[in-house]
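[1] Predicted model, plus sequence, below.
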Amino acid sequence: MLCRMPVAPFKVLSRTGPERIDNEGTMKKTLLGTTALVTAGLLAGPALASDPLKVTVGGNVVTGFYFVDADNVGGTSFQDTKVALVARNIDIKAEGTLDNGLVAGVDAKLQLDNDWNGTGGSYASFRQLFAYLEGGFGKFEIGGTDGAAYKMHYTSPWFVPGNGVDSPNILNIVPYYGERHSTFSLLATDANKVSYFTPRLAGFQLGLSFTPDANNKGPNENGLVLAPKTDAYIRDVFEIAANYAGTFSGVDLGVDGFYTTGKSDSENVDPKEYGFGANLGYAGFTLGGAWYRSEDIWATFYPDSNNNENTTWTLGLKYATGPWTVGTAYLDGDQDWGGYYYRVKTLQVGGGYNLGSGVDLGLDIQFSNYKNNDNNQDYDSKSVGLVLAIAF
């Protein structure tokens, strides 16, 4: 499967996914445990001070061909077939062990544009770029990346290659208004921040993050100017998260909880997120779920004081044996916007087969429903697709 972050040696954490292959807005990651930090950098032999960091280059691409049956919205009908091309990532990493035992590195996530016709000008840009130091004290990260609440979160498992119901890369649904399809903290995702993760002690780990400007979604600042403070976005975002990973009598257990809060100059706006997740793994089965709540946030990170609240939860079951993986998962998201309710639900069924060398073939079946009490809309969409995911 696709991986982004190193994880603790815990079977349930086989993937740190919704592989933040976000497709211009959707999220990433399923089992996001965290980094094993207790002895990192202390067991390997020290390199010479003059030795350069070792550079590795990889990436991933997720593609899919779908047949879609979706309701019309007024006079608008939707395509009955779809080719999805997501992920489009080139990952560049430089890391080395210093002569004092510390591990230092840089992690860069290059995202390729999807405008192949060049009408908007094809390009590639760094979605994430950050530096880190780790050792027996834990791990420090600084730069454009996800925060502690995101990286330490557990949720429903992904079983279709490169896609899941929580923070999907491919979601075949009638366009909806403002609902989120994720239990992850997205308030400051990819923004420039500083984070600290403690060593994992007796299975427990704590993470903290601070983001001065949540509007800066990527490593774009040149350090020469100060960003203006406005009421349109959220700043001074603080995240605290904790999780536990352990094994008892052959049963793998992972649980987490997080709290995120920020500031806005808008009157009566107090944006915050909080939630928890859990995974149980036994004999090839993984049962996972999560619950999320936000206040004064519209969609992912826009501040809104109109009694705006979102509640999202998910539950899923996966079974893996040899190269085969099968499963089912459900997600339910409910947005309350000053007495108006918007709800989106998705059930996913499917599986995958590993062909070897990072090549996975899968079947993805989705059933989605969107409704609101604003203008009594109620739309369904159903789809089935063949997915090909390649990591290199």
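    Thanks, I have the structure now. Note that the coordinates shown come from a computational prediction; the quantities given were computed from them, not determined experimentally.
[2] all contacts plus neighbour counts: C-alpha atoms, from now on.
    Noted.
[3] Could you report the neighbour count for residue 114?
    When neighbours are defined as other Cα atoms under 10 Å, residue 114 has 17 of them.
[4] isn't there a strand covering it?
    No: assessed with DSSP: H, G, I helix; E, B strand; the rest coil, residue 114 is coil; it does not lie in a strand.
[5] That one and residue 88, how far apart?
    For residue 114, the distance to residue 88 equals 8 Å [Cα to Cα, to the nearest Å].
[6] The stretch 51-200 of the chain: helices as residue ranges?
    Assigned by DSSP state H, counting those that start in this stretch, the stretch 51-200 of the chain shows helices spanning 148-151.
[7] That one: strands as residue ranges?
    54-70, 81-97, 103-112, 124-135, 138-144, 192-197 (DSSP state E, counting those that start in this stretch).
[8] got CSV for those, with distance to residue 371 and mean neighbour count too?
    Below are these laid out as CSV (distance: least, Cα to Cα, whole Å; neighbours: other Cα atoms under 10 Å):
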stretch, distance to residue 371, mean neighbour count
strand 54-70, 14, 17
strand 81-97, 23, 19
strand 103-112, 33, 20
strand 124-135, 33, 20
strand 138-144, 35, 22
strand 192-197, 36, 24
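[9] Distance to residue 163 for these - can I get that in TSV?
    As requested, the strands of the stretch 51-200 of the chain are exported to TSV (distance: least, Cα to Cα, whole Å):
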stretch	distance to residue 163
strand 54-70	8
strand 81-97	10
strand 103-112	17
strand 124-135	19
strand 138-144	24
strand 192-197	26
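[10] closest one to residue 154 among those?
    With Cα to Cα as the measure, strand 192-197 is the member of the strands of the stretch 51-200 of the chain nearest residue 154 (16.4 Å).
[11] A further structure is provided below for comparison with the first:
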Amino acid sequence: MKKILVASSALVAVAFAGQASASEKISLSVGGYMEQWMGFADQDNYAAGGRPNAFQSDTEVHFSGSTTLDNGIEVGAKIELEGEGGNSGTMVDEQYLYVNGGFGQVKLGAEDGPQTDMLTIAPSTGPVNAQDGDLGNWVDIDGNVKANIYGYSDAKKVTYYTPVLGGFRAGLSYTDDDTSENNDTANGGDSRYAAGVEYIGDFDAVSIKVSGMAEGDSDDGRNYHVGANVGFGAFSVGGSYGAANDEYNAGVGATNRATDGYDFGVGYSMDAAEVTLTYFHGEDEGGATITNAAGTVTSRGESTLDHVHLGLAYTLGAGVSWKSSVFWFENERDLAGVADNEGYGAVTGLALSF
């Protein structure tokens, strides 16, 4: 069997080499985005030191390029640089190569995988979306409530996507454990396997997107998410649900805990404007203990977060959008020495894409 695999790999390599000679060398183009926000928030309680609630920003510069071989296979690369520091204190966010063909797509490198690429959430726009975790930039909340419900790490992995067949597409990925030589991979040190499936269809004036994904590791960790959106005319409506068990969250936030959350929302688009109203509810069931920055060990109980968000996006021109958010939140935290928090805020600013 080993000889067969070696021979097969050699034949594939020769085929690629023979077909690539006439293709053009890859040239990288520059893209990305810049978002600059200003706003305020009023809240009942602050963490130690408080939070200024004045300005926030998010900037990334993307380099991407591809070439098509003589056999019709496309090979490309993408590198995303953080404007304010990336994962593990580095400037690199995602970096991967991809191969596209009649067989589908293969990605190899540091990227999200099917959990994010195929994610479906409730309609939401504006700088403080109910699902993306940006609420914590403006107010003091327990960030564990949203852990591993909507966001996934850009760990090094291999991902495969099937071709789109009748609106359906599936994806699979494998992430190595952190005992590998370059160990910036999965949380908790375990290998992780993920799978996702989505359906996107248009029927006259109605559009539908439905997706589901699941991820597991070798230590019985489980994480999954399902969502659906329906568009009809200028309106859209949808929602989603995600959950992760104790084993999956091991090593995240210094405590094991089960988390889950759901959202639902509606949106309306008219010419260059889009308005959405979204609600999110999340729960963190807590774990045995947690140690704060001062070294104090306290018991951790359940934490819940409710977030209502009204968002506006207005396209001013090519690559320029004005976005605003008005939000209310309530975070109940059963943690010794930490008070519940509740409040509201408003944020506005410009989002540039290039």
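    Okay, I see it. Quick caveat, the model's predicted, so the values are computed rather than measured.
[12] now what about the TM-score between them?
    After superposition, the two chains reach a TM-score of 0.82 (TM-score structural alignment, normalised by the length of structure 2), with 320 aligned residues with a Cα RMSD of 3.0 Å.
[13] tell me the SS of residue 16 of structure 2?
    Per three-state DSSP, the local secondary structure of residue 16 of structure 2 is helix.
[14] what about it, how many neighbours?
    Around residue 16 of structure 2 there are 14 residues (other Cα under 10 Å).
[15] One more: residue 145 of structure 2?
    So residue 145 of structure 2, with other Cα under 10 Å, has 27 neighbours.
[16] Help me confirm that it comes into contact with residue 259.
    Yes: using Cα atoms under 8 Å, residue 145 of structure 2 is in contact with residue 259, at 6.4 Å.
[17] What's the match for residue 209 of structure 1 in structure 2?
    Mapped onto structure 2 by TM-score structural alignment, residue 209 of structure 1 lines up with residue 173.
[18] Excluding covalently adjacent residues, which one is nearest to that match?
    residue 159 (4.1 Å; Cα to Cα, 6 or more residues apart in numbering).
[19] related to what we said a few turns ago, need the overlap of contacts for residue 145 and residue 259 of structure 2.
    Counting by Cα atoms under 8 Å, 6 or more residues apart in numbering, the shared contacts of residue 145 of structure 2 and residue 259 are 282-284.
[20] Using CSV, lay out those together with neighbour count and secondary structure.
    Listed next are those as CSV, based on neighbours: other Cα atoms under 10 Å; DSSP: H, G, I helix; E, B strand; the rest coil:
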residue, neighbour count, secondary structure
282, 25, strand
283, 22, strand
284, 25, strand
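[21] thinking again about what came up before, please give me every residue in contact with the residue nearest to residue 173 of structure 2.
    Per Cα under 8 Å, 6+ apart, neighbours of residue 159 of structure 2: 106-108, 113-114, 171-174.
[22] wait, which of those is closest to residue 34 of structure 2?
    residue 113 (23.6 Å).
[23] how many neighbours does the corresponding residue of structure 1 for that closest one have?
    Aligned by TM-score structural alignment, residue 113 of structure 2 pairs with residue 147 of structure 1. When counting by other Cα under 10 Å, one arrives at 32 neighbours for residue 147 of structure 1.
[24] these two touch, right, residue 147 of structure 1 and residue 192?
    No: if you go by Cα under 8 Å, residue 147 of structure 1 and residue 192 don't touch, sitting 9.5 Å apart.
[25] Just the strands from the stretch 251-392 of structure 1, written as ranges.
    Going by DSSP E, counting those that start in this stretch, the stretch 251-392 of structure 1 shows strands at 251-263, 272-282, 285-295, 297-298, 302-303, 308-321, 324-337, 340-356, 359-372, 378-391.
[26] returning to that earlier point: tell me how far the match of residue 113 of structure 2 lies from residue 209 of structure 1.
    In this view, residue 147 of structure 1 and residue 209 of structure 1 are 6 Å apart by Cα to Cα.
[27] got any residues that touch both of the two?
    Common neighbours of residue 147 of structure 1 and residue 209 (Cα under 8 Å, 6+ apart) are 193, 195, 239.
[28] Tell me which residue of structure 2 lines up with the second one.
    Residue correspondence, TM-score structural alignment: residue 195 of structure 1 in this structure matches residue 159 in structure 2.
[29] Residue 308 of structure 2 against residue 330, yeah?
    No: here residue 308 of structure 2 does not reach residue 330: they are 9.3 Å apart, not a contact under Cα under 8 Å.
[30] Residue 360 of structure 1 -> structure 2?
    Residue 360 of structure 1 maps onto residue 321 in structure 2, by TM-score structural alignment.
[31] Can you tell me the closest non-neighbouring residue to its match?
    Here the residue nearest residue 321 of structure 2, using Cα to Cα, 6+ apart, is residue 315, at 4.4 Å.
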